[in-house]
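[1] Can you look at this prediction? I've put the sequence above it.
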Amino acid sequence: MKSWGKWAAAAMMLAGAGTAMAQEVELRGKRTGDFMIGFGAVGVLPTNGGNVSLIGGTPQASNAASPLLDGTYFFTPNIALNLIAATTRHKLTVTNSALGTVNLGTVWALPPTLTLQYHLMPQSRISPYVGVGLNTTFFYGYGGNPSAPVNRVRVDATVGVAPNIGVDYEIAPNWLLNLDAKWILMQPDASVNSGLIRAQANINPFVISAAVRYRF
């Protein structure tokens, strides 16, 4: 029986060594020319602020979430370009105004962001990165039930920078998990009732996402 125990222990050690070697082989790392497509979910969390003419107060945009699609291309194992695409619906209000809280209805935001990233450990299974992006946000699809006498709200498209941090985790040679955070610095101009009231909305949202990525 002792002999069988020794053989079983040796077999388990060999199996463990084989598994470790297999894991080493399976770790592919990032390479020049890699292209990854990701699908997941994103949360947009405005920090809010700004100013409003005539009635005073602070413009506010609500938190929102949506599906996310992104693509990443690697010029080198360390340097990549990432583009995200998502659209979220936000409730707009003005708080602490001369009229109290004013409901401005809802609007959809489309914020494509192109980010240059530096991947610090491209050959590791856990691969963090930092970057900076250029964001352009478009607003469309106005709706909801704004407070009277609000009958027209418009938010101008805006351009801003987006500091970025994130991490990839390689679960298989062609599959990765991704966690990503951006801070999009945007201060769009807005108008109510064809310009009767104007505002600068310092939205500056944190954009937090989780995605599964496939590498071609």
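    Received it, and whenever you're ready, just let me know what you need.
[2] use CA for all of it now, contacts and neighbours both
    OK.
[3] Now do the helix or strand harbouring Val25: everything it contacts.
    Element membership for Val25 (DSSP states H and E) is helix 2-26. If you take Cα atoms under 8 Å, 6 or more residues apart in numbering as the criterion, helix 2-26 is touched by Ala172, Pro173.
[4] Please repeat the previous calculation with a cut-off of 6 Å.
    Pro173 (Cα atoms under 6 Å, 6 or more residues apart in numbering).
[5] how many neighbours does the nearest residue to Gly56 once chain neighbours are set aside have?
    Setting aside the residues directly before and after it, Gly56 is nearest to Ser97 in space (Cα to Cα, 6 or more residues apart in numbering), at 4.9 Å. Ser97: 16 surrounding residues under other Cα atoms under 10 Å.
[6] so who does Ser97 touch?
    Under the criterion of Cα under 6 Å, 6+ apart, the neighbours of Ser97 are Ile55, Gly56, Gly57.
[7] Ala98 is in contact with the last one, correct?
    No: checked against Cα atoms under 6 Å, the pair Gly57 and Ala98 is beyond contact range at 7.2 Å.
[8] out of the two, which sits in the busier spot?
    Higher neighbour count among Gly57 and Ala98: Gly57, with 22 against 12, using other Cα under 10 Å.
[9] Spatially, what comes nearest to the more buried one if we skip its sequence neighbours?
    Excluding the flanking residues, the one nearest Gly57 by Cα to Cα, 6+ apart is Ser97, at 3.9 Å.
[10] And the one you found, how far from Ala162?
    With the distance defined as Cα to Cα, to the nearest Å, Ser97 ends up 30 Å from Ala162.
[11] Check Gly50 too.
    Distance, Gly50 to Ala162, by Cα to Cα: 19 Å.
[12] Looking at these two, which one has more neighbours?
    Neighbour tally, Gly50 and Ala162, criterion other Cα under 10 Å: the higher count belongs to Ala162, 23 against 17.
[13] And the helix holding Val25, how far out from the chain middle?
    From the chain centre to the centre of helix 2-26 is a distance of 42 Å (Cα atoms, centre = their mean, to the nearest Å).
[14] That one: what's the following helix or strand?
    strand 35-45.
[15] got the buried residues for that next one?
    For strand 35-45, a neighbour-count test (16 or more other Cα atoms under 10 Å) marks Phe35, Met36, Ile37, Gly38, Phe39, Gly40, Ala41, Val42, Gly43, Val44, Leu45 as buried.
[16] Second structure follows, compare the two:
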Amino acid sequence: MKQIVKLLGCALLASASAGVMAQEAGSIMVKAGYAYFDPNVTSGNLSAPSLPNTKINVGAAGTILLTGTYMFTDNIAVEVYGGIPLKHDIYGAGSIQGTGVLGTVKQLPPTAFLQYHFMGANEAFRPYLGLGVSYVHFQGETGSAVLTAITNPGGAPTTFQVKDTWGATPQMGFTAWFNKQWYVDASVNKSYVKTTTTLSTGQSASAKLNPMVTQFSLGYKF
């Protein structure tokens, strides 16, 4: 949050005298930057046979973010997020907290937002609100020796699969323009997603991931 405040201050100073037609109807904009995903996990219990209160947690990760935006009117826009898949560590929680990394998984959450940009198209600084739909695709699931020791001691290595899922993603952010083409953008999103992980040993566990996503980007308008 402190980083957002600092960037907001710099953007306000840089854009104070811009006063250009920056985001009028018909504008097509692209941006690239960095996004940080910080899951807020609420895990269910791993199904039997397992220790009571066996849960999971998911570590934070960052990635390169690529975004395209189209302004339908001076205030209403559609924005699409993409980028490079993120790699998350999965940890034990509950009765197996502190056992270490259970595995890793990659995820790619393309998201489409409907946005409302406040103030006029000729304003250099414009806050916005958005509501998006995310499709979270999981891939590259890899279990660790710790996972096997907990779920199948002495047996074959335990593998797992995480189910793809949909979720709602509210958003708030701002754009600040340096001139008619270049701008900076920052936003905070909160995705509400729930998925299920199934082990090769037959157990499964559901979890709400609900990551907070903070992104900073440099953009260009065509």
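    Received the coordinates, thanks. A quick note: this is a predicted structure, and the numbers were derived from the prediction, not measured.
[17] TM value for the aligned chains?
    The TM-score (TM-score structural alignment, normalised by the length of structure 1) is 0.83; 192 aligned residues with a Cα RMSD of 1.8 Å.
[18] tell me which of the contacts of Ser97 of structure 1 are still there in structure 2?
    With both residues aligned by TM-score structural alignment, their matches' Cα atoms under 6 Å, the contacts of the contacts of Ser97 of structure 1 that structure 2 also has are Gly56, Gly57.
[19] JSON lines for the contacts of Ser97 of structure 1, including distance to Gly29 of structure 1 and secondary structure?
    As requested, the contacts of Ser97 of structure 1 are exported to JSON lines (distance: Cα to Cα, whole Å; DSSP: H, G, I helix; E, B strand; the rest coil):
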{"residue": "Ile55", "distance to Gly29 of structure 1": "56", "secondary structure": "coil"}
{"residue": "Gly56", "distance to Gly29 of structure 1": "54", "secondary structure": "coil"}
{"residue": "Gly57", "distance to Gly29 of structure 1": "51", "secondary structure": "coil"}
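[20] Which helix or strand contains the aligned residue in structure 2 for Lys91 of structure 1?
    Alignment note (TM-score structural alignment): Lys91 of structure 1 maps to Asp89 of structure 2. Using DSSP H and E, Asp89 of structure 2 falls within strand 86-94.
[21] now that strand against strand 28-38, angle please.
    Orientation of strand 86-94 of structure 2 against strand 28-38 (axes from the mean of the first three to the mean of the last three Cα atoms, to 10 degrees) gives an angle of 30 degrees.
[22] Counting by contacts, list what the helix or strand following strand 86-94 of structure 2 packs against.
    Heading C-terminal from strand 86-94 of structure 2, the first helix or strand you meet, by DSSP H and E, is strand 101-108. Identification of packing neighbours for strand 101-108 of structure 2 by 3 or more Cα pairs under 6 Å, 6 or more residues apart in numbering; DSSP states H and E yields strand 86-94, strand 125-143.
[23] one more time with 8 Å
    In terms of contacts (3 or more Cα pairs under 8 Å, 6 or more residues apart in numbering; DSSP states H and E), strand 101-108 of structure 2 is packed against strand 86-94, strand 125-143, helix 145-151.
[24] Read off where it ends up in structure 1.
    The aligned range for strand 101-108 of structure 2 in structure 1 is 103-110, by TM-score structural alignment.
[25] Looking at structure 1, name the residue matched to Phe178 of structure 2.
    Using TM-score structural alignment, Phe178 of structure 2 sits opposite Ile171 in structure 1.
[26] what about that match, distance to Gln23 of structure 1?
    Distance from Ile171 of structure 1 to Gln23 of structure 1, by Cα to Cα: 10 Å.
[27] Also Ala15 of structure 1?
    Distance from Ala15 of structure 1 to Gln23 of structure 1, by Cα to Cα: 12 Å.
[28] which residue lines up with Lys182 of structure 1 in structure 2?
    For Lys182 of structure 1, the residue aligned by TM-score structural alignment is Asn189.
[29] now its match, nearest residue through space, not along the chain?
    Asn189 of structure 2 sits nearest to Gln171 (Cα to Cα, 6+ apart), 4.4 Å away.
[30] Of all the helices and strands packed on strand 101-108 of structure 2, which one comes closest to Thr195 of structure 2?
    Closest to Thr195 of structure 2 of those, according to Cα to Cα: strand 125-143, at 9.4 Å.
[31] And the closest one against structure 1, how far off on average?
    Strand 125-143 of structure 2 differs from its equivalent in structure 1 by a mean of 0.9 Å after superposition (mean Cα distance after the TM-score superposition for structure 1).
[32] buried sites along that strand?
    Under the neighbour-count criterion of 16+ other Cα under 10 Å, strand 125-143 of structure 2 has 125-139, 141-143 buried.
[33] What helices and strands are in contact with it?
    Using 3+ Cα pairs under 8 Å, 6+ apart: strand 125-143 of structure 2 touches helix 2-15, strand 101-108, strand 111-117, strand 160-162, strand 165-177.
[34] 6 Å instead, please
    Here strand 125-143 of structure 2 touches strand 101-108, strand 111-117, strand 165-177, going by 3+ Cα pairs under 6 Å, 6+ apart.
[35] would you turn these into a markdown table with distance to Asp74 of structure 2?
    A markdown table is the format used below for those (distance: least, Cα to Cα, whole Å):
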| stretch | distance to Asp74 of structure 2 |
| --- | --- |
| strand 101-108 | 30 |
| strand 111-117 | 8 |
| strand 165-177 | 14 |
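[36] Ile76 of structure 2: which of those is closest?
    Smallest distance to Ile76 of structure 2 across these (Cα to Cα): 4.8 Å, for strand 111-117.
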